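Asker: Following is a predicted model, sequence given first.
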Amino acid sequence: MSRALVIQLARLGDLLQSLPAITQLHARYPETQFDLLCPSHLSEVGRLFPGIEKVLEWDGAAWQRRALAAQQDLRAEHLVEVAASLTALAPDPYDCAYVLNQHRRALVAGALLARKVKGPFLHGPLGETLTPWAAYVRDVAQRRLGQRVHLADAFCGLCGVSPPGCVVMLDPPAVRLPGDLEPIGKQGAPWIALIVGAGEAERFVPMEVWRRWMTSFLASMPQGRVVLVGTERERAAEMQASLPSSALGRIWDTTGRTSLSQLAAVLARCHRVIGSDTGPLHLAAALGRPVIGLYFARARVHETGPYGFHHVVWQAEGLERKNETWPIDETIAAIHEQGHHAPVGWSVWTSHCDTWGAYYAPVGQSAIPPREREVLWHELEPALS
């Protein structure tokens, strides 16, 4: 049996965006064993991926220490340590590595762990010529072009496979939650998860916005409950500081208390998840939860909107700044299923999926698939289109 390694060394959101590509690789090569190399702290999520036999853990901090030591004074023992680390990761080389990052560490890992590499560059890790899909993704990121091919589908292109044409979901992990968190999702409804922070500070929804949101939501839904998720415990505590005690009795604060597997279990129990463009939002979407996204600060719905059906994203028109007006009442109305409206400075979109992958259409308009996606697939990957 041939063996292949998928390499994704970026953040949680990028790892989850890799799921369609992994799904399609497994479907195209059913006799191949697919393993995954991802950052150590994300390995719990990687083990939830269907089609992945084994997860290899990349200790980014250790590799950075080795690189710094080698830069200062390259010695033979450094090379011995590197060789030993690689052997521990993969004693036998893989037949092929699919590299989904343009980071040099991912490219080098692919070259060292596999006989053949398919990824961003045409001529190995030291090459300069990008593949067509890698060049497209780079141009979108650098020149802020209008992106209509979703990043997850572009990952499919990088691997030489077409989008799955359907939504692949993760099964919630069977893990035990801390005892005081066990009631989540069991009494009252709806349970709404709020993602407190984000991977980048510029994507933090202001705390005052979250305070106003919780106050309005709990007042409008007597049986509603709020679950705070993320790692930012101090921020979550400050968000709750000025709320009345009656509201606090309906808020479950899980921040900083759950592993990634436990976070997945918590999100799977919630009726909706709301937050900015960040890893837990994409984890919720992958678990089949309908999500509400607040996209601003360079986050763009067509590029990284939650993958799947029935997701709603409010997109700020000024991407480089946070709007003074936030869709607080509008998102609550959406939970009430009272329609989707956008305040001044925002537009609102809903998610869809077809043969060419995920796409978003404006609320209130026909969900007509954008023609640009099909054109790009014919241009960049004619053998698949």
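Answerer: Arrived safely. Note that this is a predicted model, so its numbers are computed, not measured. Numbering: from 1, shown residues only.
Asker: going forward, measure contacts and count neighbours with C-alpha atoms only.
Answerer: Fine.
Asker: From the contact counts, what lies against whichever strand or helix holds residue 134?
Answerer: Applying DSSP states H and E as the criterion places residue 134 in helix 132-143. With contacts taken as 3 or more CA pairs under 8 Å, 6 or more residues apart in numbering; DSSP states H and E, helix 132-143 sits against helix 151-159.
Asker: Next, the angle helix 132-143 makes with the helix it packs on.
Answerer: 140 degrees (axes from the mean of the first three to the mean of the last three CA atoms, to 10 degrees).
Asker: Contacts made by helix 151-159 with the rest, please.
Answerer: Helix 151-159 has contacts (CA atoms under 8 Å, 6 or more residues apart in numbering) with 17-21, 24-25, 98-100, 118-120, 131, 133-134, 137, 162-163, 303-304, 307, 356-358, 381.
Asker: List the residues that contact the residue lying closest to residue 66 once chain neighbours are set aside.
Answerer: Closest residue to residue 66 apart from its sequence neighbours, by CA to CA, 6 or more residues apart in numbering: residue 78 at 7.1 Å. By CA under 8 Å, 6+ apart, the residues touching residue 78 are 66, 69, 70.
Asker: you'd agree the first one is in a helix?
Answerer: Yes - secondary structure of residue 66 (DSSP: H, G, I helix; E, B strand; the rest coil): part of a helix.
Asker: What distance do you get for it to residue 331?
Answerer: 47 Å (CA to CA, to the nearest Å).
Asker: more neighbours, those two?
Answerer: residue 331 (25 against 16; other CA atoms under 10 Å).
Asker: host element of the more buried one?
Answerer: Residue 331 belongs to helix 328-335, assigned by DSSP H and E.
Asker: Return the distance of that helix from the chain's centre.
Answerer: Mean-position distance between helix 328-335 and its chain equals 23 Å (CA atoms, centre = their mean, to the nearest Å).
Asker: do stretch 254-272 as well
Answerer: 15 Å.
Asker: What's the end-to-end length of it?
Answerer: 16 Å.
Asker: got it, and stretch 124-137?
Answerer: The first and last residues of stretch 124-137 sit 18 Å apart, counting by CA to CA.
Asker: let's bring in a second one:
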Amino acid sequence: MKQYLVIQVARFGDLVQTKRLIASLTARGDGDVHVLVDKSLKSLAESVYPQAIIHGITAHATALDAKSAMRAILIDNRKAFDDLASIGFDEVYNLNFSPLGFRIAALFDPETVHGHRWKNGQEIIPEWAAMAMRWTGNRRLGINIADFWAAYTSPMLPGPQINPPAHPKGGGPGIVLAGRESRRSLPPQELAAVTAVLAARHPGPVLLLGSASEASTGREVMNCMPTALRERTRNLAGKTDWKELVEIVDSLDVLVTPDTGTMHLAAHLGTPVQAFFLSSAWCFETGPYGEGHTVYQAVQDCLPCLETAPCPYRIKCLTPFSDSAFPRFIATGKPEILPQGVTVFETAFDPLGLTFRPTHGIDMEQEARGAFRRFLGSHLGVWDAAIHPFDTTLAEQLHQPKDWTTKPKKTVY
């Protein structure tokens, strides 16, 4: 039997978004699929990927001081690296553009490595990733990261087969209190207003979800609620382990969330997502994967931005979500009251993978994005260029001469 290894030592959301690649390798049916993760995510990975063999290493060591972190990464991981090197993998998929990712890739014959490789002491960036670096000059035309990673293999499982269609589970609404990037999150008052609308639609408890550091945010949200809603609400921030989080999210009627790992977990489980994307979050890159999800996307000219840089516009992308008309729109669906600066998108699929169709508001890049997706689909061999021709200027912009020597992958849809 063949042995496949997927290296995904990034964080929670990235782990779940690797599903299309892992599912595509598993569907081959000719070997074992191994997944390497940060050991803090090992139990979650075992839940999300029960068909895979999960390996854990210390990749982040965020709870350790600098000296202990260095020891954990360079010394304590040695046995895990030795064990991996001894397996004799037929194919290795390194998804992480990071110093650690390249060093892990160096354990293996570079000819077996897809993605970022280490060869003769040099970091080798694959052509597919190099193309992506070129198109990130206009991130509004990007593709979902789950589809990007899956394109390292062939054939890819069709996008609609990856996650189950979403449907309410009967357990009431869940509210994710904050994302890892602070500017992506709604303030407590706005979050409480949205929660009130969805709680009126879904009976049962209202569950606030997050890490221990967000427990105080949960209390602020509850303080903004009317008394009756507060009495239905439980602040579970910092009170769930991975197993409990999976069970809770799998029981919900809906998950209200910014762009978070919990959002991707909900999509994996088929729990409906109502997501708000602003600041650096862009649904076409990292939106919930599957049928039956909704994203309220901020569409200011400056978006999506880089959160590492200060915002010169006083986070104006938050303004539509702070408008009292926003929760009223969620309650009524009346297009005339949707605040300017938000477009409502529903998840959809095309031959390339996940995309979004606008249901309210304007998608100014819809035509350009369609041309971009046709080009990438033709490059990968999943879109018939004879039937759906693409704009050749895109090839001139995104290809380098040596890219033309790369044979397109073939995927059956």
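Answerer: Perfect, thanks for sending it. For clarity, every value in this text was computed on a predicted model and none was experimentally measured.
Asker: Please report the distance of the residue nearest to residue 66 of the first structure from residue 108 of the first structure.
Answerer: Residue 78 of the first structure is 16 Å from residue 108 of the first structure, by CA to CA.
Asker: repeat for residue 198 of the first structure
Answerer: 29 Å.
Asker: same question, residue 308 of the first structure
Answerer: Distance of residue 308 of the first structure to residue 108 of the first structure, computed by CA to CA: 33 Å.
Asker: Which one's more surrounded, the two?
Answerer: Using other CA under 10 Å as the criterion, residue 308 of the first structure and residue 108 rank with residue 308 on top: 25 against 15.
Asker: Contact partners for the more buried one?
Answerer: Contacts of residue 308 of the first structure by CA under 8 Å, 6+ apart are 166, 167, 285, 351, 352, 353, 358.
Asker: Determine which residue in the second structure is aligned with it, please.
Answerer: In the second structure, residue 308 of the first structure lines up with residue 290, judged by TM-score structural alignment.
Asker: Now do the same contact list for the residue lying closest to residue 31 of the first structure once chain neighbours are set aside.
Answerer: Closest residue to residue 31 of the first structure apart from its sequence neighbours, by CA to CA, 6+ apart: residue 1 at 6.5 Å. Counting by CA under 8 Å, 6+ apart, residue 1 of the first structure touches 31, 32, 33.
Asker: Write the ChimeraX selection for whichever of those residues are buried.
Answerer: Selecting only the buried entries of those in ChimeraX, with 16 or more other CA atoms under 10 Å as the criterion:
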select :32,33
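Asker: What about the contacts of residue 1 of the first structure, which are in strands?
Answerer: residue 33 (DSSP state E).
Asker: any chance you could map the strands in the stretch 101-250 of the first structure?
Answerer: Using DSSP state E, counting those that start in this stretch, the strands of the stretch 101-250 of the first structure run over residues 117-118, 191-195, 225-229.
Asker: can I get those strands in a markdown table with mean neighbour count?
Answerer: Supplementary listing: the strands of the stretch 101-250 of the first structure in a markdown table, determined by neighbours: other CA atoms under 10 Å:
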| stretch | mean neighbour count |
| --- | --- |
| strand 117-118 | 24 |
| strand 191-195 | 25 |
| strand 225-229 | 24 |
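Asker: Show me what residue 324 of the first structure lines up with in the second structure.
Answerer: Match for residue 324 of the first structure (TM-score structural alignment): residue 319.
Asker: Next up, the contacts around residue 46 of the second structure.
Answerer: 52, 53, 54.
Asker: which residue is nearest the middle of the second structure?
Answerer: Closest to where the C-alpha atoms of the second structure average out (CA atoms, centre = their mean) is residue 286, at 4.2 Å.
Asker: Count the residues that sit near the residue lying closest to it once chain neighbours are set aside.
Answerer: Leaving aside its chain neighbours, residue 286 of the second structure sits nearest to residue 144 (5.5 Å; criterion: CA to CA, 6+ apart). Here the number of neighbours of residue 144 of the second structure (other CA under 10 Å) works out to 21.
Asker: give the contact list for residue 144 of the second structure.
Answerer: Applying CA under 8 Å, 6+ apart, the residues near residue 144 of the second structure are 283, 284, 285, 286, 287, 353, 354, 355.
Asker: same deal with residue 310 of the first structure?
Answerer: 290, 291, 350, 351, 352.
Asker: I'd like the distance between it and residue 200 of the first structure.
Answerer: 26 Å.
Asker: Likewise for residue 4 of the first structure?
Answerer: 32 Å.
Asker: Which one's more surrounded, the two?
Answerer: residue 4 (25 against 10).
Asker: what angle do the helix or strand hosting that one and helix 151-159 make?
Answerer: Following DSSP H and E, one finds residue 4 of the first structure within strand 3-7. For strand 3-7 of the first structure against helix 151-159, the angle by the same axes, to 10 degrees is 140 degrees.
Asker: helices or strands next to strand 3-7 of the first structure in the packing?
Answerer: strand 33-39, strand 96-99.
Asker: would you say residue 274 of the first structure is within a strand?
Answerer: Yes - Residue 274 of the first structure: assigned to a strand according to three-state DSSP.
Asker: Wait, it touches residue 196, no?
Answerer: No - using CA atoms under 8 Å, residue 274 of the first structure is not in contact with residue 196; the gap is 9.5 Å.
Asker: Thanks a lot, catch you later.
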